[in-house]
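> Below: sequence and its predicted model.
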Amino acid sequence: MIVSHKHKFIFLKTKKTAGTAIEAALSELCGPEDVITPYREESESDRKGLPPQNYRIEHPLKPKRSLWRRLMRRPERYYHQTVGFYEHMPAERVRAYVGEDVWRDYYKFAFDRNPWDRQVSWYLYKTKSKRTRPSFEQFMSSRRRAYVDNHEIYMPGGELSVDFLGRYEHLEEDLNKALEAAGVKERISVPKVNVTPNKDGARDYRSYFSPELRALVADWYAPEIKLLGYDF
């Protein structure tokens, strides 16, 4: 996620919506005081702008490192809440850290994606290192493993907390709409980074779903489906 004091915008990063590519593009606009959270080391080489910066903070609401991690001298990884700002940070925590004045005055945006398509992308990502990939049905049998909590990032408590919610399907167009609304004059392009390999080739996402799994996704992600009007 990014907090740009230079341009007065906040980008909330959701999952499987090209968030890393968006960050790579936005980091080229950022200034030295802006917050840029890290992402996976193997993707950092694709970042053309400023590197991760200003994400380690002290704040009374920031979770503390566990005692066993401190005793074992385990490093704080980029996604740990104990560092301060982190990549898939929900709106209410960002709001608490930046304060009401910044939250009110800055332009806030996020992205989401057709939940059925996103679910297949999540499955391919979460199982990409498996020697034998479980079936999609097996993967979906565990909500804890399969659920993607995107709407909790930008809709805490069911209330939309951003000024603009773009669509993955119109990624570059919507990103530039958001930046224009934030007052950024420069148009930017979005690079292709952190793309999950699809071992199934060009298989359509719809082919993964039984009627039961289709209904399950509709139930899990009813808030974003209702908000953005997605259908199967």
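Noted; the coordinates are in hand.
> Going by C-alpha atoms from here, please, whenever you check contacts or count neighbours.
OK.
> all strands of the protein, in order?
For the chain, the strands defined by DSSP state E cover 2-4, 9-11, 35-36, 107-112, 164-167.
> Could you dump those strands into CSV and include distance to P191 and mean neighbour count?
Below are those laid out as CSV (distance: least, CA to CA, whole Å; neighbours: other CA atoms under 10 Å):
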stretch, distance to P191, mean neighbour count
strand 2-4, 17, 25
strand 9-11, 17, 24
strand 35-36, 17, 25
strand 107-112, 16, 24
strand 164-167, 16, 19
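> These: which one's closest to P63?
Between P63 and those, the tightest spacing by CA to CA is seen for strand 35-36, at 18.5 Å.
> Dump the strands of the chain to TSV, plus distance to G99.
Output for the strands of the chain, formatted as TSV (distance: least, CA to CA, whole Å):
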stretch	distance to G99
strand 2-4	12
strand 9-11	13
strand 35-36	14
strand 107-112	14
strand 164-167	20
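> Just tell me which of those strands ends up closest to T132.
strand 107-112 (29.5 Å).
> Packing partners of that closest one?
When contacts are defined as 3 or more CA pairs under 8 Å, 6 or more residues apart in numbering; DSSP states H and E, strand 107-112 sits against strand 9-11, strand 164-167, helix 171-182.
> How much space separates the residue of the chain positioned farthest from its centre from G201?
Residue farthest from the centre of the chain, counting by CA atoms, centre = their mean, is L71 at 31.2 Å. Distance, L71 to G201, by CA to CA, to the nearest Å: 46 Å.
> In addition, the following structure is provided for comparison:
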Amino acid sequence: MNLRQLRSIAAWHLGTARWVFIHIPKNAGVSVRKHPELEWRMIPADPYFHISRDYTRRLAAFMAERGEHHGFQHARWRDLHPKVRNRLRAVAVVRNPWARVVSRFRFAMTARNFGKTPEDYAPRDFEAFLEERHVYGGREFYWHRAIRGWYPQTDYVTDEEGRLRADCLRLEHLSEEAVRYFGLSKPPARRNRSRGEGADWISFYTPRTIQIVADWYARDIETFGFDFDTAATRNVWATRPEPSED
């Protein structure tokens, strides 16, 4: 257990934590989690806050057997202990699913180039990468993975009945939304960006691959109102009606 984890436990027990962060992979989660103004006000989904020790042990063993990093902090809302879910407000960042797939693909390329993963960990071809959804899409615990994680974003922020349980900020507008939502003096710094992250992700797609992603992430698209080249348009914090002054 490191100092950051100890601080999160202290924030929980001292009552300074207001939020629990649901870290959907490749959605600027590191930027939010490491904002200095949130150190004592928000906790991540560390093992201490998981639904049970058995969950954490099974996750760690499962990933170790496959040579994967545990990715503890990518636990979903439903994987958190009921005490955490009941006391703290959950918050997450969502993003355009087509852009997110390209970000995961670029992250795979960067990880391989820097020797972080084996050469054959992920395909070099984008269309071949998309086909990996059939390999890893429903694999247990793979919501904790970034490159090989094909679970929809809605899976992270809903309960077992499909009800939305988190306030969702939009990555495409994160600078302004995070400042307003958390009451920050400055926006989160961009961290952990894949090489070429700011480049044109739209050029990766053909009509066929656009439809592949649309079909696979249909629930995200329906829930959050995504179009191919837009941010979420519904069921996010920014689109809630302003409270009445009456």
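Good, I have the coordinates. Computed from a predicted model, the values in this text were never measured in an experiment.
> TM-score for the pair, please.
TM-score of the superposed chains, computed with TM-score structural alignment, normalised by the length of structure 1, equals 0.68; 191 aligned residues with a CA RMSD of 3.5 Å.
> sorry, back to before: export the helices and strands packed on strand 107-112 of structure 1 as TSV, with columns for distance to E33 of structure 1.
What follows is these, written out as TSV (distance: least, CA to CA, whole Å):
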stretch	distance to E33 of structure 1
strand 9-11	13
strand 164-167	24
helix 171-182	18
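> Which position in structure 1 pairs with P187 of structure 2?
In structure 1, the residue paired with P187 of structure 2 is S189, using TM-score structural alignment.
> so that match sits right up against A25, yeah?
Yes - S189 of structure 1 is within contact range of A25, at 6.7 Å (criterion: CA atoms under 8 Å).
> Look at these two and report which has more neighbours.
A25 (20 against 15; other CA atoms under 10 Å).
> so the more buried one touches K192, yeah?
No - the pair A25 of structure 1 and K192 fails to qualify as a contact (CA under 8 Å) at a distance of 10.1 Å.
> picking that back up, mind listing what the match of P187 of structure 2 touches?
By CA atoms under 8 Å, 6 or more residues apart in numbering, the residues touching S189 of structure 1 are 25, 172.
> Now do the end-to-end distance for stretch 107-126 of structure 1.
With CA to CA as the measure, stretch 107-126 of structure 1 spans 32 Å from end to end.
> so it corresponds to what in structure 2?
Under TM-score structural alignment, the match for stretch 107-126 of structure 1 is residues 89-108.
> How about stretch 205-221 of structure 1?
Stretch 205-221 of structure 1 covers residues 201-217 of structure 2 once aligned (TM-score structural alignment).
> Can you tell me what sits against the matching stretch?
So stretch 201-217 of structure 2 is contacted by 97-99, 102, 126-127, 130, 152, 221, 228-229 (CA under 8 Å, 6+ apart).
> 10 Å instead?
97-103, 106, 126-127, 130-131, 133, 137, 150-154, 218, 220-222, 226-229 (CA atoms under 10 Å, 6 or more residues apart in numbering).
> Quick check: buried residues in it?
Across stretch 201-217 of structure 2, burial judged by 16 or more other CA atoms under 10 Å covers 201, 212-214, 216-217.
> For L80 of structure 2, state which of these is nearest.
Using CA to CA, the buried residues of stretch 201-217 of structure 2 come closest to L80 of structure 2 at Y217, 23.8 Å.
> and that closest one, how far is that from S52 of structure 2?
29 Å.
> cool, and H70 of structure 2?
From H70 of structure 2 to S52 of structure 2 the distance is 16 Å (CA to CA).
> Please apply the same query to R33 of structure 2.
Computed as CA to CA, the R33 of structure 2 to S52 of structure 2 distance reads 22 Å.
> ok, back up a step: return the subset of the buried residues of stretch 201-217 of structure 2 lying in helices.
Those of the buried residues of stretch 201-217 of structure 2 mapping onto helices are 212-214, 216, per DSSP state H.
> Just send those back as a markdown table, with distance to A90 of structure 2 too.
Shown next, in a markdown table, are those (distance: CA to CA, whole Å):
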| residue | distance to A90 of structure 2 |
| --- | --- |
| I212 | 30 |
| V213 | 27 |
| A214 | 27 |
| W216 | 25 |
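> Just give me the closest of those residues to K83 of structure 2.
Ranked by distance to K83 of structure 2 (CA to CA), those are led by W216 at 33.0 Å.
> And that closest one, how close does it get to R104 of structure 2?
Per CA to CA, W216 of structure 2 is found 15 Å from R104 of structure 2.
> how far does stretch 8-27 of structure 1 stretch from start to finish?
Terminal residues of stretch 8-27 of structure 1 lie 14 Å apart, using CA to CA.
> Please state the offset of it from the chain centre?
How far stretch 8-27 of structure 1 lies from its chain's middle: 7 Å, per CA atoms, centre = their mean, to the nearest Å.
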